[in-house]
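A.B. asks: fold the following for me, if possible:
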Amino acid sequence: MNTIIRAYTEADQKGCLEVFDSNLPKYFSIEERQDFATFLKQPSCVYLVMEQSGEVVGCGGYYVNRENREAGLCWGLVHRRFHGTGLGKRLALERLERILRQPEVGFIRLDTSQHTFGFFEKLGFVTENITPNGYWDGLDRYDMRLRLDETARQRIIQAYQGVQP
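C.D. replies: Purely as a prediction, here's the structure:
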């Protein structure tokens, strides 16, 4: 099946919210839905959607702060029925590869939960802090960071090349 990753448009809001809803309650709280909906009205980062046959199956964004030499991942999610298929890895690597185009970036930050921190560890991220119940009762917050030394950059590039159609 042909999968494309493209820039988010307002017309994608419904599809992105459907992806969000598919991940309730394990990965997000219902209280976060309004925050996500507000974010989608005017994303505060570069936001992308992953589409198959005209259906939004994932979405995620990133930002770059050149002054601080840092970047970050924001609101990355894949429809629950596609978990474990490699689409989440492809979306994450797309965002990481785009960040690498900014050579001044020295590290990437993200926050995630106990359910997905292992996914990001496989990409080279290291947990810096864990806040029990940091999102809500039963969902811990993991603050993670990836230092972009030459080895990390090459690992991302190779992985990215390996997941491209």
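A.B. asks: from here on, contacts and neighbour counts on C-alpha atoms
C.D. replies: Noted.
A.B. asks: so which residues of this structure form strands?
C.D. replies: 3-7, 46-52, 55-65, 70-78, 107-112, 126-136, 139-147 (DSSP state E).
A.B. asks: contact partners for Leu17?
C.D. replies: Shown in contact with Leu17 (C-alpha atoms under 8 Å, 6 or more residues apart in numbering): Arg33, Phe36, Ala37.
A.B. asks: any of those residues buried? List them.
C.D. replies: Among these, those scoring as buried are Phe36, Ala37 (criterion: 16 or more other C-alpha atoms under 10 Å).
A.B. asks: and of the contacts of Leu17, the nearest to His115?
C.D. replies: Nearest to His115 among these: Arg33, at 18.1 Å, using C-alpha to C-alpha.
A.B. asks: this one next, for a side-by-side:
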Amino acid sequence: GVGCYLEGKNRIGRITWIFFHPKYTGLGLGKKAIEHSLSILKLSSELEKVVVTTSQLAYKFFEKFGFVLDKIEKDYWGLGLDLYLMELSFNNNS
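C.D. replies: Okay, the predicted model is just below:
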């Protein structure tokens, strides 16, 4: 599953969670979930960027879609599990 929403007043889209049962890993479902979320968020002409909060375990996955690392916060999610704040910016005129 995947969750996403648009903060209209801030012009920021957020992908809040992506997870699947472990037996479905490697089937491209994560890629489809991101692509689907981005297609929904891009329906808003107000969208300036999409933000993802993830960890060192998954940030490389988001880099494949153009997300750029903005900030790291050590032990944010728990001991040894860091916050990786990532953003994907859009041109308002596109």
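A.B. asks: what would you report as the TM-score here?
C.D. replies: Superposed pair, TM-score by TM-score structural alignment, normalised by the length of the second structure: 0.91. Supporting alignment: 93 aligned residues with a C-alpha RMSD of 1.4 Å.
A.B. asks: could you dump the contacts of Leu17 of the first structure to JSON lines with distance to Val163 of the first structure?
C.D. replies: Output for these, formatted as JSON lines (distance: C-alpha to C-alpha, whole Å):
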{"residue": "Arg33", "distance to Val163 of the first structure": "30"}
{"residue": "Phe36", "distance to Val163 of the first structure": "28"}
{"residue": "Ala37", "distance to Val163 of the first structure": "29"}
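A.B. asks: now do the most centrally placed residue in the second structure against Tyr24 of the second structure, distance only.
C.D. replies: Ranked by distance to the mean C-alpha position of the second structure (C-alpha atoms, centre = their mean), the top residue is Val52 at 3.5 Å. Distance of Val52 of the second structure to Tyr24 of the second structure, given as C-alpha to C-alpha, to the nearest Å: 22 Å.
A.B. asks: counting neighbours, what do you get for the equivalent of Ser45 of the second structure over in the first structure?
C.D. replies: Superposed on the first structure with TM-score structural alignment, Ser45 of the second structure falls opposite Pro103. For Pro103 of the first structure, the neighbour count with other C-alpha atoms under 10 Å is 11.
A.B. asks: mind listing what Pro103 of the first structure touches?
C.D. replies: Neighbours of Pro103 of the first structure in contact, by C-alpha under 8 Å, 6+ apart: none.
A.B. asks: can you find the partner of Ser89 of the second structure in the first structure?
C.D. replies: Checking with TM-score structural alignment, Ser89 of the second structure has Arg147 as its match.
A.B. asks: my read is that that match contacts Phe107, right?
C.D. replies: Yes - applying C-alpha atoms under 8 Å as the test, Arg147 of the first structure and Phe107 come out as touching, 4.4 Å apart.
A.B. asks: between the two, point out the one with more neighbours.
C.D. replies: For Arg147 of the first structure versus Phe107, the count of surrounding residues by other C-alpha under 10 Å is larger for Phe107: 20 against 17.
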